[in-house]
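Enquirer: fold the following and give me the result.
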Amino acid sequence: MIKKISFLLVLCALSFATYAQNIEYEEYELDNGLHVLLHQDNSTPIVTVGVLYHVGSKNEPEGRTGFAHFFEHLMFEGSANIGRGEYFKIIEGAGGQFNANTSPDRTYYFQTLPSNQLELGIYMESERMISAKIDSTGIATQKEVVKEEKRQGVDNQPYGTLLQNMLKNAYAGTNYEWSPIGSFEDIDAATDQDFVDFYETFYVPNNATLTIAGDIDVEATKKMINDYFAEIKRGTKTIPRPKIIAPQLDGTVEETVFDNIQVPAVVQGYRMPPQGTDDYYALQLVTQLLSGGQSSRFQKVLVDEKRMALGVQVVPLGLEDGGLFINFALPNQGYEVADLSKEMDKLVDQIKNEIVPEREFQKLKNQIENNFISGYGSVQSIAESLANYRVYFGDAGLINTEIERYRKVTREDLMRVAKKYFVPENKVILTYRPKAEQEKPGDTKIKKEGGNN
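Expert: Purely as a prediction, here's the structure:
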């Protein structure tokens, strides 16, 4: 049920200069606080109905981690009018697809259907909001589902603990310290009432954005929305909005993780500013510079020329109140992770000390442009993007104008943000090694070092 989102950016062959985007939409709000975004595209007879709840792992109280991700599953259990396990059958029987995903900042549910099934999609999401089954049977069932998912996707997945180890070290003492998968101990210790309270706090219309994109008649769709959602009462509980402030590090934090792997890995993480800030956009271009395709600097130097790495990837994890700029690399046979890490540092330092050539810089902007074009190739992606822009930035219109923020980035900005964020006191290094190298059980070491990076 979990949507796996690839961090690799897809490129296409259109030029930056010819880009023009105009995704039209209508926006309004119901009296109960439900925010609505409608995008009409009658080119194909399909429609996506999505609901984004502004709740992620960041909103969980300590001792109740994993709740947001758990609800991603629990909300498919059924409702007062939909039998247990019937949600899947109903949507699939109508020729539709459905999914959900959870981040530290929000949870998103969607279904894509033939457009003649639009009312069904609206009904199903309203049922989820007004009377989802939050009971002991569903909770027990989903506990086993989530535990198996963690075993398969984290515990037994090579390097699967990367995110949780990186967040633990980079954001210790804050609500970004834990990843969305959370803790089984916290889930097992929770009472049924804890789950009910979480539902009644966060899964309410005044904490939700409904997006519908595709083959619709706008006025008819508005009537359906009113019929199914207007009756849902506004939430009355205070919605926690913790503000994350990155803790001070005394120098580079290093941890060795012994994992079920054959090939060791080095992971460098630098804390980023919140998404939407000027520096965030500059760092997105740095991502392209280091890891944006076969001609990127990491690929050319570490993989192709020096053959030190089997593969290198940069993952910019943008978050509402921060983020992580993550460099991940697998050493080639005959090379140590420490040597590979030093070579990565040299390429990072090059950005600090040498202005990016104009031709290379223009290529980066072209790649960013292409990412935008390919990213809005379906009504499904448009629906989710509209919701994200509205919730994260308060402006759904950024779906058409955000590219201007990238255009404002200069070559000097790349040098500036590299000097500002790629520093020892903002850095975490994880070294993944095979469990066979572990000297004794539980032998993970954390040390802090300053003065080099």
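Enquirer: only C-alpha atoms for contact and neighbour calcs from this point on.
Expert: OK.
Enquirer: does Asp105 count as helix, strand or coil?
Expert: coil (DSSP: H, G, I helix; E, B strand; the rest coil).
Enquirer: ok, the closest residue to it other than its chain neighbours to Asp188 distance?
Expert: For Asp105, ignoring the flanking residues on the chain, the nearest one in space by Cα to Cα, 6 or more residues apart in numbering is Gly56 at 4.2 Å. Distance of Gly56 to Asp188, given as Cα to Cα, to the nearest Å: 19 Å.
Enquirer: one more to line up against the first:
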Amino acid sequence: MQQHISSLGGNLQLAEIQFTEYDLSNGLHVILHQDDSLPVVVTSIMYHVGAKDDPKGRSGFAHFFEHLLFEGTVNIPRGEWFKLVTANGGSNNANTSDDRTYYYEVFPANQLELALWMEADRLKHPVINQIGVDTQKEVVKEEKRMRYDNRPYGMLLAEVKKHLFAQHPYQNTTIGEMEHIDASTLEEFQDFNKKYYIPNNAVLVVAGNFEIEQAKSWIDTYFGSIPKGSEIARIPIAEKPITQTIHATYEDNNIQIPMLVLAYRTPSMKNHEARVLDLISAYLSDGKSAKLYKKMVDEKKIALQMGAFNHSQEDYGMYIMYGIPMSGVSLEDLKKEIDAEIFKLQNELISETDFQKLKNKQANHMVDSRASLENIAHDLATFYLLHHEVNLINTEAQHYDTITREDIQQIAQTYLKTEQRLELAYNPKTQN
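Expert: Coordinates of the predicted model:
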């Protein structure tokens, strides 16, 4: 067991998040964060399995499994999971990314034992049967229709991923292809559970108002007897560098106005470069005073919307810029204006005033990340599972504090090259 205590330096002073972490004999990693300011407790468990782990020809498996595990357990009948949570004053949810799947409950503090028992029972005794699979197939299909198929610009990220990744499974969407789910068998879902839903592929976080020794006792009681699973072989999949601009088009039946998308493949979220790209995103598009928005929406009035974001992931990231033109303005016109701002970043240091604004925005983001126990629990799990350094919750501000104006210029020069990007014309569907 280790107790981590460290102080923050630099311009940003945040209250330290204290935590205790240890391992059970079956490999489950446990992180406890005590906070008695409110009479609530968050229990969460993150599994190191996401869309990139979907079996070949079975895209959408990890996301589908997130839904499937709410069907019930040996001790919680089908349809009773949510009723049990709400009847005891709680709320819960789950989500899946390319890298991990995350489940959490928020309960009154006196219901911690219930929350731990429920998550342990879901890990040890899930009921994975045909009726659950058939039910969730319809749920996931409806979600895909709402979030992707019938949503304006809903396929933007899917199209970017498809073109930026030739080998890596990041090329697939998290929700997957419905024909893959339809073709899946019950045995395949059961095998997936056996492989990835094991204690040594997970981290359990308890955050809130509780007694540490009591929590440890309950965790040992409910999780300690769950058998350790087989070690998961993870083979790194490397992408060849992009050396020539990728040109692509996509037609969306749900839109009337085209969108320009410029996307770059970037390093892992664990790298210093990813943090610098976060600041570049804020500089270009975070708020109405950001450079791209102010120039193209407010001043020149050539765009209805402008944006840029750094989508950091475990193995690679994606830096995505997009713009929706005003009537009469071409996507080529937008691209020239965007490239002019990128050129400035690459050839001039941003002003000290703008740099300080960026640091202030990042400080505000850090403060916001501490605004709820749910955020803290999620960050503790993420820093352990994907970054392999839990104490980043206390030291990440220092990493951002070391970034210089020269770093911003150098990273823009290295990663935002025209020959290293996807240029996607996201157009309205052509009417026949």
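Enquirer: alignment lookup: the residue nearest to Asp105 of the first structure to the second structure.
Expert: In the second structure, the residue matched to Gly56 of the first structure (TM-score structural alignment) is Gly50.
Enquirer: and for Asp413 of the first structure?
Expert: In the second structure, Asp413 of the first structure lines up with Asp407, judged by TM-score structural alignment.
Enquirer: end-to-end on stretch 244-254 of the first structure?
Expert: One end of stretch 244-254 of the first structure sits 22 Å from the other (Cα to Cα).
Enquirer: quick one: buried residues of it?
Expert: By 16 or more other Cα atoms under 10 Å, the buried positions in stretch 244-254 of the first structure come out as 244, 246, 249, 251-254.
Enquirer: strands - which of the residues you listed land there?
Expert: Under the assignment DSSP state E, those contribute 252-254 to strands.
Enquirer: could I get those residues as a markdown table with distance to Asn332 of the first structure?
Expert: Listed next are those as a markdown table, based on distance: Cα to Cα, whole Å:
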| residue | distance to Asn332 of the first structure |
| --- | --- |
| Thr252 | 25 |
| Val253 | 24 |
| Glu254 | 22 |
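Enquirer: count the neighbours of Val379 of the first structure for me.
Expert: Close neighbours of Val379 of the first structure, defined as other Cα atoms under 10 Å, add up to 22.
Enquirer: that one reaches Thr44, doesn't it?
Expert: No - counting by Cα atoms under 8 Å, Val379 of the first structure sits too far from Thr44 to count as a contact (9.5 Å).
Enquirer: return every residue with contacts to both of those two.
Expert: Shared contacts of Val379 of the first structure and Thr44, defined by Cα atoms under 8 Å, 6 or more residues apart in numbering, comprise Gly214.
Enquirer: how about the contacts made by the residue nearest to Asp105 of the first structure?
Expert: Gly56 of the first structure neighbours (Cα under 8 Å, 6+ apart): 68-69, 102-107, 180.
Enquirer: which one (most neighbours) among the residues you listed?
Expert: When neighbours are counted by other Cα under 10 Å, Ala68 leads these with 30 neighbours.
Enquirer: map it onto the second structure.
Expert: Using TM-score structural alignment, the equivalent of Ala68 of the first structure in the second structure is Ala62.
Enquirer: same question, Asp345 of the first structure
Expert: Match for Asp345 of the first structure (TM-score structural alignment): Asp339.
Enquirer: could you say which helix or strand holds that match?
Expert: Take DSSP states H and E as the rule and Asp339 of the second structure turns out to sit in helix 331-347.
Enquirer: what's the mean distance for that helix versus the first structure?
Expert: Compared with the first structure after fitting, helix 331-347 of the second structure deviates on average by 1.2 Å (mean Cα distance after the TM-score superposition for the first structure).
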